[in-house]
Structures are given as structure tokens and as C-alpha cells.
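Chemist: Please find the sequence and the predicted model below.
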Amino acid sequence: MNKPTFMLVDGMALLFRAFYATAVTGQFMVNSKGLPTNAVYGFVKHFFTAVSSFNPSHVAVCWDMGSKTFRTELYDGYKANRGEPPVELIPQFNLVKEMVDAFDVPSIGLEGFEADDCIGTIARQSSVDANVMILTGDQDILQLIDDHISVILLKKGYGNYLVHTRDTFFEEKGILPAQMIDLKALMGDPSDNYPGVKGIGEKTALKLLKEYENVAGIVANLDRLSNAHRLKIEQDLEMLHLSRQLAEIKCDVPIACTLDQAAYRVNREKVLEKFVDMEFKGLHKFLQSEKEYA
């Protein structure tokens, strides 16, 4: 019997991508209530295009729930390089969740954790009974790939994707998906604002991981490294271990989403009513091929 297909959507990735695609030209699509809706409109297009392309039987959307998480508790500098979201985007955080509710799709998030952690937890829970696809623009998620979890990376525009499985990831990087955690621990992550080991870039990090498997293996074999590499790691050993904690997506967050809760069936009338409420035009065509409630 074929397993169901569960698509987990990184809601923040779709929303931010949609916002910035139109914000550069100032097209915020303000409605008659004075609310900007460009990000929500683009989110809907991304959402329905992906659902149409991959035809999942089950869908859920995961969200960040504020900037304070266990990672900011571990490291003050975590994501400290990021400014406040644009004022035109702030009201759209609630609007987009209203839209997802109209799709009868679960919205999942938990204070203290990132959307990635919710995605990781549900992906692991669900991969026993379903083939899981994660829709995101964030390469950090690639660490979750296994035999039953693939990642769909959004590319520029609508309907352009790079799908990664264990095999394609290995072909590209020469390491296993789980080793992405150790790769980021060594390299750091400028976008998340943690340094890893100063002076070690991707090429050196990949070489070390191919030889010693992970951070623990590298540290256990410091005496076998070149003097330059050993010195860099010894000087930043504490940050190396901290960076690995920051890089690892938690897969044991206290949340759950059953397949029954995530069964994907669209009530067209309900969604069209929400389109009218949001004053969206031109999106009804996305509903023509959607599965309807029995």
C-alpha cells in the first residue's frame, strides 16, 4: 500500500519570500481597511502552486512564534544581526494565519522554538507512516533529510523548486544530511550570526567531516590535524560546541500533528469567502483543481 504524502510548509519562508519579492517595488497591495496584503497574496500563490506541483494528501504549516527562543538563551548574539520586520509586514503575520485557517490546514508553532524545530519534530513523528516533504527556502532544513523525508527548496519565482533527497544531497556535498549540523558548527552561519571556528570555511569543513565524520570525531583526532587546523579549532573549541547546539534542529519539541488532523481537503466556498474578505483578485483559478470536501 502506498504511503500518504505529508507536506510540511515553512510558513515564514513563504511569507518573507513573497513580501520581499514585491516590497522592492513598493507594491504592498493595501486593501480598503488600510492593511497591506502583498505577502499574504504571494504566500497563497506559493502555497497552491506547491500543492498543485507535488499533490500531497496531507498538509500542515509551521511558524516562528517570536524572536526569543532557547537559542537566544544559549547565545545572546543569535540572529542579533536581524532588524525588526518591516512595518508593512507586521499585520500580515496574523492575516496569513487566518488564510491558512480558511484552507482548513493546521498552523503549528510553539513559543521558545523556531518553525524549523516544529517541522523537524512533526517530520520525524510522521515519517513512520508517511513520506514527508518539507517546503522551504532555508537550507538548514536539509539536515532532516532521510529515507522518508525530502526537502523542496524554493527557487526564484513561482513553481521553481530544487528537490533534495539523501542521494541528491550526497551528490552535491559528499556528506550525509545529518552532517550538515557539524558543517555549520565548523563554518558558522553569518545569517544566524554565530561564528563557528574562525578561519574554517566550507571546503576545509567538508574535508574534515569526510575524514572524521563529525565534530566529536574531529576533536578526538586533533593530534592528527595540520598545525593550522588544530590551532584554529583549539582556540574556538567552546564556540564550536555551542555552534553545533545552535545549528541542530530539535526534533523533540512538545507538539504533535496527526495525519488525521492534516488531511488536505479544501472547502472552496470557505476559501473564496476569505479571498473576498482579503480583497484578493485573480486567485480563484488556483482552486479549480483543488480536492473538495466529501
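Modeler: Perfect, I can see it now.

Chemist: Every contact and neighbour count from this point should use C-alpha atoms.
Modeler: Will do.

Chemist: can you pull out the strands in the stretch 101-250 of the chain?
Modeler: With DSSP state E, counting those that start in this stretch, the ranges of strands along the stretch 101-250 of the chain come out as 107-108, 131-136, 149-154, 161-164.

Chemist: now residue 121, nearest residue through space, not along the chain?
Modeler: Excluding the flanking residues, the one nearest residue 121 by CA to CA, 6 or more residues apart in numbering is residue 251, at 3.9 Å.

Chemist: and that neighbour, how far is that from residue 73?
Modeler: Residue 251 sits 18 Å away from residue 73, taking CA to CA, to the nearest Å as the criterion.

Chemist: more neighbours, the two?
Modeler: Neighbour tally, residue 251 and residue 73, criterion other CA atoms under 10 Å: the higher count belongs to residue 251, 18 against 11.

Chemist: One more to weigh against that first structure:
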Amino acid sequence: MNKHNKVLLVDGMALLFRGFFATSYTGNFMINSKGMPTNAIFGFLNYFVNAIEMFKPNYVICCWDMGSKTFRNEMYPEYKGNRGEPPVELIPQFDLIKEVVEAFDVPNIGIAGYEADDCIGTLANHYHQENEVIIVTGDQDMLQLVKDNIHVAIMRKGQGNYEVFSNDTFFEQKGFLPHQVVELKALMGDSSDNYPGVKGIGEKTALKLIEAYGTTERILENIDVLSKGVKKKIEENIDMLHLSKDLARIHCTTPVECSLTKAYWQMNNDKVATKLKDLEFKNITRWLDKVTI
């Protein structure tokens, strides 16, 4: 991964939510003297600093969801409709974490009406011509972005534990190609995002169909040779097949941009230390020492 400058694109929400739930299950919200919970920020910092220490980027950008409604809700109102409100202790940390990221002189990027995935996809496609791009996330949907010079590092259990997907090894790891992530989700849907795909087709059948035909278009061209049961399911859910594919596809032409000069990784220790002391974190050198250039 050394032939170009490295750009680290961080899925902010993935790190923040993971940081929150890693501590909150014990009831430890780390409430400071101002009555502000800081556990999600603490967890975020652990993951964020670890990613910088591990991937040693030249540039760092953090992308965020901006509100819960996006263009996907207009296409399908039930999209993500199964998700409850975020925990009350997490809500005040949404704005605070952006201030912390700013203290690191890392741009916060997000655009109303789109998800962080769409911003990450757009920026990754923009930068990968001349740079090595590493996306840090917990979201398997991002695997569709893998191509030459775009790697996706999926966070696994435990800190510093990533499964890194690259174009040349992806098929060995998954058994299908990056662009086929969208094809699979068109067929099997996504329960966490609350869209059904083709009712009655699960992962096993979806994988078989994609292995045989490659894309949903090819499957439809060959629908008459499919088993009666599968053919019937697809014909009865054809609109949802197309809609699910649109919902699954990361939109890589969002009106978002960020000049890499603004994202150059050059941390000002004093600035970061002041912000973290303000939040009443102790032992902040444990983070600063790891990523000071």
C-alpha cells in the first residue's frame, strides 16, 4: 500500500456508535462534571487513533450522516424504519464529537439528504486515481466500493482488529466481486436497513444466482430456466428487486468535495489536548503519543 499518498476516510457514525455500545452496556456513560456523557467520544478516540496508528495516512477525513432522512426515504419510506431513536446519552455526543475531530484539524464532511456512505464513495472515487484510499467502517455495504487503490477496512471485535478488503484479494475472501454486493442485496434485501429484496430469497439462493448469472439483469434474462419456485418469487417481487438494488447502491456522485490540502494529517498536540481536557478526559497522552508525527 505504499506507492501513493494514503487517504484515510473514516465512517464517523460507525466509530461513534461502536464506541458508545462498547461501554454503555455496563452503564458506564462517563458523565463529566458538566453533566455531559462522553463515553462514545472516548470509544471513538480509541478507534480513530488506532486507525491512524495502523494505516499511517497522509490525509484524514471524517464523514457523517446528516439527520435521519435521505433520498432513500423518498424512494422507500420504510427505509431504516426499524431503527429506534438513538439513546439519550448518545444524542449530545453527536455535536461534541465533531468539535473533537475539528481539534485534530480533520475535516468533518456530510451533506443533508445523503448518507455518510455516499460521501465516502464520492470522495474515494475522486481520490483513488492518484492516492491509496483506505475506508474504515463497520458497514459491509461499503465493500461495493473496493477497486484498485480503494481498500475497505471492516472493524472486527476488539480494538485494532480489521479485516481489510482489497481488489486483488476480494474474490478469495468473499467468493463474489465488489460490484456484486449490490446485486446480492437486490435479491436478499437488508434487514438492518429494512428493505426486503425478493421475498423468500435468502443469502444462500442469492449467492447461487449471482454465481451463475453475475447480475440481476442476467438473472431476469434467464428467468425461464430458473427453478419454478425461484422464478415465481422473482416475478412476484420484481418491483422490489429493482427498488432494493437502488437502495443498496452507494451514490458516488454526491455534491461533496474536500481539498486534500485541508485534510493533511498534521496534528497540533496543544489544540487537541486543550479540547480533551475540556471534556475532562484523563491520561490523554495515551492517544497523543500514538499519533504524534
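Modeler: Nice, I can see it. Remember, it's a predicted structure, so these values are computed and weren't measured experimentally.

Chemist: picking that back up, packed most tightly, which of the strands of the stretch 101-250 of structure 1 would that be?
Modeler: Burial of the strands of the stretch 101-250 of structure 1 is given as mean neighbour count (mean count of other CA atoms under 10 Å); strand 131-136 ranks first at a mean of 25.

Chemist: what helix or strand does the corresponding residue of structure 2 for the residue nearest to residue 121 of structure 1 sit in?
Modeler: Correspondence of residue 251 of structure 1 to structure 2, assessed by TM-score structural alignment: residue 252. Assigned by DSSP states H and E, residue 252 of structure 2 falls within no helix or strand.

Chemist: quick check, residue 87 of structure 2 in a strand?
Modeler: No - using DSSP: H, G, I helix; E, B strand; the rest coil, the assignment for residue 87 of structure 2 is coil, not a strand.

Chemist: That one: neighbour count?
Modeler: Counted with other CA under 10 Å, residue 87 of structure 2 comes out at 11.

Chemist: correct me, but the match of residue 251 of structure 1 touches residue 114?
Modeler: No - assessed by CA atoms under 8 Å, residue 252 of structure 2 is found out of contact with residue 114, at 10.4 Å.

Chemist: Could you tell me which residues touch both of the two?
Modeler: When contacts are counted by CA atoms under 8 Å, 6 or more residues apart in numbering, residue 252 of structure 2 and residue 114 have no shared neighbour.

Chemist: what sits against the residue nearest to residue 121 of structure 1?
Modeler: Residues near residue 251 of structure 1 by CA under 8 Å, 6+ apart: 117-122, 124.

Chemist: cool, residue 283 of structure 1 as well?
Modeler: With CA under 8 Å, 6+ apart, residue 283 of structure 1 has these contacts: 45, 275.

Chemist: So it versus residue 4 of structure 1, what's the distance?
Modeler: For residue 283 of structure 1 relative to residue 4 of structure 1 (CA to CA), the value is 27 Å.

Chemist: again with residue 12 of structure 1
Modeler: According to CA to CA, residue 12 of structure 1 stands 25 Å off from residue 4 of structure 1.

Chemist: So which of these two has more stuff around it?
Modeler: Using other CA under 10 Å, the more surrounded residue of residue 12 of structure 1 and residue 4 is residue 12, with 22 against 17.
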